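S.K.: okay, sequence plus prediction incoming.
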Amino acid sequence: MGKLGKLVEQFLANPPEVRFDDVCYILTAFGFEEKRSNGAMNQKIEVKNKSLEDYLSLRYAISFYPDPEGGYTVLIKDLPGCMSVGETWSEAMENIEEARELWIETAYECGHEIPLPATEVEYSGSLSLQIPKSLHLSLAEKAQREGVSLDQYILVVLSKAG
């Protein structure tokens, strides 16, 4: 049982002994927004349910798995069962975006819990690094033999490694 389950059990068993921060954690896990107002002697919380648009605007990490026979399988680990495929990286991205939206809309309409992204860190998808000239040359030659850009070749190599 995770932290949330233990806190809910503790709250149900003995409400006065649950810390304010733990109640906030429980409410946020169920889709409420936290807005605190700190006074000299008291602390209160205003909660409201998140809208569908709020959930659709969340950014989830996407995992790519290249298929040895071509194409990609993509999934969002934070949304159980949310996965798709695509013949190209671009097609896979479009398909997983559609799957994410449908997953969230369906869960919202059915009143099911929509997990928040596991990480708040946002990545741009851009990476800059310095590599030895010999490695750069080797990668460029392999990309040329495959008939793809250097960026595309490196993306495939990293996808297979990761």
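M.R.: Structure received. In this text, all values refer to a predicted model and were calculated from it rather than measured experimentally.

S.K.: going forward, measure contacts and count neighbours with C-alpha atoms only.
M.R.: Will do.

S.K.: tell me which element the closest residue to residue 25 other than its chain neighbours falls in.
M.R.: Distances taken as C-alpha to C-alpha, 6 or more residues apart in numbering put residue 4 closest to residue 25, at 7.8 Å, once the chain neighbours are dropped. Using DSSP states H and E, the element containing residue 4 is helix 3-13.

S.K.: buried sites along the helix or strand just after that helix?
M.R.: Following helix 3-13 in sequence order, the next helix or strand is helix 20-29 (DSSP H and E). Across helix 20-29, burial judged by 16 or more other C-alpha atoms under 10 Å covers 23-28.

S.K.: also this one, for the comparison:
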Amino acid sequence: MNNCINQMRTLRYKITIRPETDGTYTVIVPSLPGCLTFGDTIEEALEMAKEAIEAYIESLAARGIDIPVEEDQIEATITVEANA
């Protein structure tokens, strides 16, 4: 008998949405390496991102790998001036 009980938790992940030249949107989940998806609209891209994150987490859990969380991260934006 397995004594390990999986608890349902609410996890939050920051995403980056990048508009592409073809009019689609790419979503990247920095805390989950390799987790990215896209959609034809921002709304579709967000829905696809949710599905991609859920599948990524399920895959990690099935392999017994710790699920990354962002609770200890600090987010900041830095503005620089550059001749670019």
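M.R.: Okay, I see it. What you see is a predicted model, and the numbers here were worked out from it, not measured in a lab.

S.K.: work out the TM-score between the chains.
M.R.: Overlay of the two chains. TM-score (TM-score structural alignment, normalised by the length of the second structure): 0.74; 71 aligned residues with a C-alpha RMSD of 2.2 Å.

S.K.: any idea how far residue 11 of the second structure is from the residue nearest the centre of the second structure?
M.R.: Residue closest to the mean C-alpha point of the second structure, counted by C-alpha atoms, centre = their mean, is residue 29 at 3.0 Å. Relative to residue 11 of the second structure, residue 29 of the second structure is positioned 13 Å away (criterion: C-alpha to C-alpha, to the nearest Å).

S.K.: identify the residue range in the second structure corresponding to the helix holding residue 4 of the first structure.
M.R.: Alignment note (TM-score structural alignment): helix 3-13 of the first structure is unmatched in the second structure.

S.K.: buried ones in that helix?
M.R.: 4, 7-8, 11.

S.K.: what helices or strands is it leaning on?
M.R.: helix 20-29 (3 or more C-alpha pairs under 8 Å, 6 or more residues apart in numbering; DSSP states H and E).

S.K.: ok and the helix it packs on relative to helix 3-13, angle-wise?
M.R.: Counting by axes from the mean of the first three to the mean of the last three C-alpha atoms, to 10 degrees, helix 20-29 of the first structure points 120 degrees away from the direction of helix 3-13.

S.K.: now distance to residue 84 of the first structure too, for the buried residues of helix 20-29 of the first structure, in TSV please.
M.R.: Listed next are those as TSV, based on distance: C-alpha to C-alpha, whole Å:
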residue	distance to residue 84 of the first structure
23	36
24	34
25	32
26	31
27	31
28	29
